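Novice: okay, structure incoming, though there's no sequence with it:
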């Protein structure tokens, strides 16, 4: 009986048809090309949907994720808005798994930690642009108002960064006595107040202005200076000192 002829190493695997390149899915090789572009230093040139694709690759190892990336941007508006979206809203998008939503939240947390690192080892007022970058990263895309305080020492170094109150989509209660009490506990001599406007428009309201002036009146006799009150939103930021409101 003649021996069987060895299969050629170049022969197609059983059950797979030989397909011409024009018949292959268009996304074959796309992942590797995108990773290569990213690693070659083109990260800043990548559009938002391609950055999202790079994250989606981790939990969706097969298939074309470009349509999902673009659907996320269409739903939430921007790369930052996707990262900041609540997990329950993310997983409501067809194709987004809980693991994928978790990856987005990890990237968001890393961005906040990176931004905060720029203001923790130097006088805050000497790195004001870094302060603004951190405040926007930390709060601009929240869907509820939050009132944050940066507590500073006599050299304007950062002692603590705390969210004092969380409110609704258009209001956060602020209690001046609690603010002053916490400043005294930390031996802070100056404060930077920060809160966000989920509407996106950082323009101070009359209530914002009145609350800030009340805090100034309460804290100044105790030797605590209010350096600024910054409002952040998707459309930018507003500084009370810059607007000459304090």
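Specialist: Good, I have the coordinates. These numbers were taken from a predicted model, which means no experiment stands behind them.

Novice: only C-alpha atoms from now on, for both contacts and neighbour counts.
Specialist: Noted.

Novice: got a list of what the most centrally placed residue in the chain touches?
Specialist: The residue lying closest to the centre of the chain (C-alpha atoms, centre = their mean) is residue 108, at 4.4 Å. Taking C-alpha atoms under 8 Å, 6 or more residues apart in numbering, we find residue 108 in contact with 83, 84.

Novice: and the next helix or strand past the helix or strand harbouring it?
Specialist: If you go by DSSP states H and E, residue 108 is part of helix 98-117. Next in sequence after helix 98-117, counting helices and strands by DSSP H and E, comes helix 128-139.

Novice: which outside residues touch that following helix?
Specialist: With contact meaning C-alpha under 8 Å, 6+ apart, helix 128-139 is reached by 111-112, 115-116, 118-119, 124, 146, 194-196, 232-233, 236-237.

Novice: one more time with 6 Å
Specialist: Contacting residues not belonging to helix 128-139 are listed as 112, 115, 116, 232 [C-alpha atoms under 6 Å, 6 or more residues apart in numbering].

Novice: how about stretch 200-216?
Specialist: Contacts of stretch 200-216 (C-alpha under 6 Å, 6+ apart): 176, 231, 232, 233, 234, 235, 237, 238.

Novice: neighbours of residue 138, just the number please.
Specialist: Applying other C-alpha atoms under 10 Å, we find 21 residues neighbouring residue 138.

Novice: take a look at this one as well, against the first:
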């Protein structure tokens, strides 16, 4: 399966560095497939995206089969990555209180289907980024701990906040919500990833498992050790 087809099927997070670069390169050269060319390009810079990002266009273009046009595409994509990082760093939001999380996810109040959102946090409980990983029916979302923790593990996150909405407008937790939260806490304990809160977003209010002391014995958003 080609890298572009794999990305459409499993998402960009599931692709290797080589596959992502292959998508930017678009084509290989005579006798050399695009994945092979991507591998050679990365190898030329010690498999380091940092070295590749710091290289001049001419250095990238000097790799056999790359050329100026492909080098320019690679350089532009890496520059966008740098600018995105700066934008995220400049707009981090402190999510140490449930009401802050509710405001952060305010648009979820109007979703017509249940959506599950995972928010990754740094050590000081500032948002790093978030990802919506499932979409349910009008009144139900189905999720498994592995889906939630996959993105946290890939990003080396140590704590997360889980949020989902109730399209009915009533954020009161169902029995399934409570059971799912217990599963998440158990899985997080095993993986060393803390669930800071599980928030249910309603139309006019929210329900916080942390506020209602359903995340264990916590102080300041962290489990007592």
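Specialist: Okay, I see it. All figures in this text were calculated on a predicted structure; none of them were measured in a lab.

Novice: from the chain's centroid, how far away is the helix holding residue 108 of the first structure?
Specialist: Centroid separation between helix 98-117 of the first structure and its chain, computed with C-alpha atoms, centre = their mean, to the nearest Å, is 7 Å.

Novice: please enumerate the helices of the second structure.
Specialist: 3-10, 17-25, 34-44, 49-54, 57-61, 67-90, 98-104, 145-154, 175-191 (DSSP state H).

Novice: in strands, which of the contacts of stretch 200-216 of the first structure fall?
Specialist: In strands, judged by DSSP state E, the following of the contacts of stretch 200-216 of the first structure are found: 231, 232, 233, 237, 238.

Novice: most neighbours out of these, which is it?
Specialist: In these, the most neighbours by other C-alpha under 10 Å go to residue 232, 29 neighbours.

Novice: so that residue versus residue 213 of the first structure, what's the distance?
Specialist: 19 Å (C-alpha to C-alpha, to the nearest Å).

Novice: so the helix or strand hosting residue 88 of the first structure matches what in the second structure?
Specialist: Assessed by DSSP H and E, residue 88 of the first structure sits inside helix 87-90. Counting by TM-score structural alignment, helix 87-90 of the first structure falls onto no part of the second structure.

Novice: residue in the first structure paired with residue 128 of the second structure?
Specialist: In the first structure, residue 128 of the second structure lands on residue 159 (TM-score structural alignment).

Novice: one step back: most neighbours, which of the contacts of helix 128-139 of the first structure?
Specialist: Neighbour counts for these peak at residue 232, which has 29 neighbours (criterion: other C-alpha under 10 Å).

Novice: which one in the second structure is aligned with that one?
Specialist: Checking TM-score structural alignment: residue 232 of the first structure goes with residue 201.

Novice: identify the residues contacting that match.
Specialist: 165, 171.

Novice: gap between it and residue 124 of the second structure?
Specialist: 23 Å.

Novice: what of residue 168 of the second structure?
Specialist: 33 Å.

Novice: can you pick out the residue with more neighbours from these two?
Specialist: Between residue 168 of the second structure and residue 124, counted using other C-alpha under 10 Å, residue 168 has the larger neighbour count: 16 against 10.

Novice: what lines up with that one in the first structure?
Specialist: The alignment partner of residue 168 of the second structure in the first structure, by TM-score structural alignment, is residue 199.

Novice: nearest spatial neighbour of that match, skipping sequence neighbours?
Specialist: residue 233 (7.2 Å; C-alpha to C-alpha, 6 or more residues apart in numbering).

Novice: surely the one you found meets residue 197?
Specialist: Yes - Residue 233 of the first structure is within contact range of residue 197, at 5.3 Å (criterion: C-alpha atoms under 6 Å).

Novice: so what corresponds to residue 35 of the second structure in the first structure?
Specialist: In the first structure, no residue is equivalent to residue 35 of the second structure according to TM-score structural alignment.

Novice: what is the neighbour count of the residue lying closest to residue 35 of the second structure once chain neighbours are set aside?
Specialist: The spatial neighbour of residue 35 of the second structure that comes closest, neighbours along the chain excluded (C-alpha to C-alpha, 6+ apart), is residue 22 at 5.5 Å. By the criterion of other C-alpha under 10 Å, residue 22 of the second structure has 24 neighbours.

Novice: wait, what's in contact with residue 22 of the second structure?
Specialist: Residue 22 of the second structure touches 34, 35, 38, counting by C-alpha under 6 Å, 6+ apart.

Novice: so can I have CSV of the residues you listed showing distance to residue 159 of the second structure and neighbour count?
Specialist: Formatted as CSV, the entries for the contacts of residue 22 of the second structure read as follows, by distance: C-alpha to C-alpha, whole Å; neighbours: other C-alpha atoms under 10 Å:
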residue, distance to residue 159 of the second structure, neighbour count
34, 37, 24
35, 35, 21
38, 34, 25
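
Novice: just give me the closest of those residues to residue 135 of the second structure.
Specialist: Distance to residue 135 of the second structure across those (C-alpha to C-alpha) is lowest for residue 35, with 32.5 Å.

Novice: dump the helices of the second structure to CSV, plus distance to residue 111 of the second structure.
Specialist: Below are the helices of the second structure laid out as CSV (distance: least, C-alpha to C-alpha, whole Å):
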stretch, distance to residue 111 of the second structure
helix 3-10, 24
helix 17-25, 31
helix 34-44, 39
helix 49-54, 37
helix 57-61, 44
helix 67-90, 24
helix 98-104, 14
helix 145-154, 20
helix 175-191, 18
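
Novice: nearest to residue 134 of the second structure, out of those helices?
Specialist: Short answer: helix 145-154, nearest of the helices of the second structure by C-alpha to C-alpha, at 8.7 Å.
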